[in-house]
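# fold the following for me, if possible:
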Amino acid sequence: MIQAPDLPLWAALIVGIFVLLSAAITLTGAMGLIRLDNFYDRVHPPTLGPTLGALCMLIASITCFSVLQSRPVVHEILIGIFVTLTTPVTLMLLARAALYRDRRSGDVDVPKD
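This is a model prediction of the structure:
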């Protein structure tokens, strides 16, 4: 069994709050994916929710390991930068590909750029 780290109460509360916040935000994004009707509506919740959820989880991780190692841990900042940069780019590429596909097939009547 994995042993729980010995965190001070203030750090454990911060980590717990950010982990729960991360889970709630990610769940909200996943529910938006299920609830919405078409691709163009569905593309936003799964990109915005998990991005903010991942950033909350990274804040919790930074807090936990900085307290345990008594020095700032900044490896998670690189992960945050990577997630923050790649998620919007992926969203734009998927939306443009779907728009191109729908224009070619004639399913959507949208003005050309």
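# only C-alpha atoms from now on, for both contacts and neighbour counts.
Will do.
# quick check: the gap between residue 91 and residue 5.
To residue 5, residue 91 is 37 Å away according to Cα to Cα, to the nearest Å.
# if you count surrounding residues, which of those two has more?
Higher neighbour count among residue 91 and residue 5: residue 91, with 16 against 10, using other Cα atoms under 10 Å.
# thought that one was touching residue 43?
Yes: under the criterion of Cα atoms under 8 Å, residue 91 makes contact with residue 43 at 6.9 Å.
# mind listing the helices for the chain?
For the chain, the helices defined by DSSP state H occupy 9-35, 39-42, 45-69, 75-105.
# please generate a structure for the following sequence too, so the two can be compared:
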Amino acid sequence: MNTLSAVHPLLEAAVALLLVVGGSFALVGAIGLVRFDDFFMRLHAPTKASTLGVGGVLLASLLWHWGHGTWSLRELLIALFIFITAPVSANLLAQAALHLRVRSTAPPPEHERG
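Alright, predicted model coming up:
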């Protein structure tokens, strides 16, 4: 099959939308990593946003391959590994920071202020 064959315009629009949404989430995660002040806030931004960003790009890739009549197991495996490892690694990093007594610069919650 020719890789430059025509794909339905709605499928192309869906792929483009997923790429833009995924790229936007990844950009927000990267900006949060740079702009936030302390470790815990820096940990939160990229783990949540990059998981959604990579998910959007992988869905776009799945749709693109489906539109060309092929299936690829690569995208499904990448999505599985990302969705499993990102939250687990973030949790382990946060537990290590708590064990090392890393201080947060965030104000305490309302109910702890007294």
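# TM value for the aligned chains?
Put the two chains on top of each other and the TM-score (TM-score structural alignment, normalised by the length of structure 1) is 0.79; 102 aligned residues with a Cα RMSD of 2.0 Å.
# for residue 10 of structure 2, see how far away residue 82 of structure 2 is.
According to Cα to Cα, residue 82 of structure 2 and residue 10 of structure 2 sit 28 Å apart.
# how about residue 21 of structure 2?
Applying Cα to Cα, the value for residue 21 of structure 2 to residue 10 of structure 2 is 16 Å.
# which of these two has more residues huddled nearby?
residue 21 (19 against 9).
# counterpart of that one in structure 1?
Matched to structure 1 by TM-score structural alignment, residue 21 of structure 2 sits across from residue 21.
# hmm, residue 58 and its match touching each other?
No: Residue 21 of structure 1 is beyond contact range of residue 58, at 11.6 Å (criterion: Cα under 8 Å).
# need the winner for burial among the helices of structure 1.
Comparing the helices of structure 1 by mean neighbour count (mean count of other Cα atoms under 10 Å), helix 45-69 ranks first with a mean of 20.
# between helix 9-35 and that one, find me the angle.
With axes from the mean of the first three to the mean of the last three Cα atoms, to 10 degrees defining the directions, helix 45-69 of structure 1 sits at 170 degrees from helix 9-35.
# what about helix 45-69 of structure 1, distance to the chain center?
On the basis of Cα atoms, centre = their mean, to the nearest Å, helix 45-69 of structure 1 sits 9 Å off its chain's mean C-alpha point.
# just stretch 60-77 of structure 2 next, same as before
Counting by Cα atoms, centre = their mean, stretch 60-77 of structure 2 is centred 19 Å from the centre of its parent chain.
# for stretch 29-38 of structure 1, same thing?
With Cα atoms, centre = their mean, you get 15 Å for stretch 29-38 of structure 1.
# now swap in stretch 39-51 of structure 2 and tell me
Computed by Cα atoms, centre = their mean, the separation of stretch 39-51 of structure 2 from the middle of its chain amounts to 9 Å.
# cool, stretch 84-93 of structure 1 as well?
Counting by Cα atoms, centre = their mean, stretch 84-93 of structure 1 comes out at 11 Å from the chain centroid.
# give me every residue that touches the residue nearest to residue 68 of structure 1 when sequence neighbours are not counted.
Residue nearest to residue 68 of structure 1 in three dimensions, not counting chain neighbours: residue 7, with 6.9 Å by Cα to Cα, 6 or more residues apart in numbering. Residues counted as contacts of residue 7 of structure 1 (Cα atoms under 8 Å, 6 or more residues apart in numbering) are 64, 67, 68.
# alright, that wraps it up for me.
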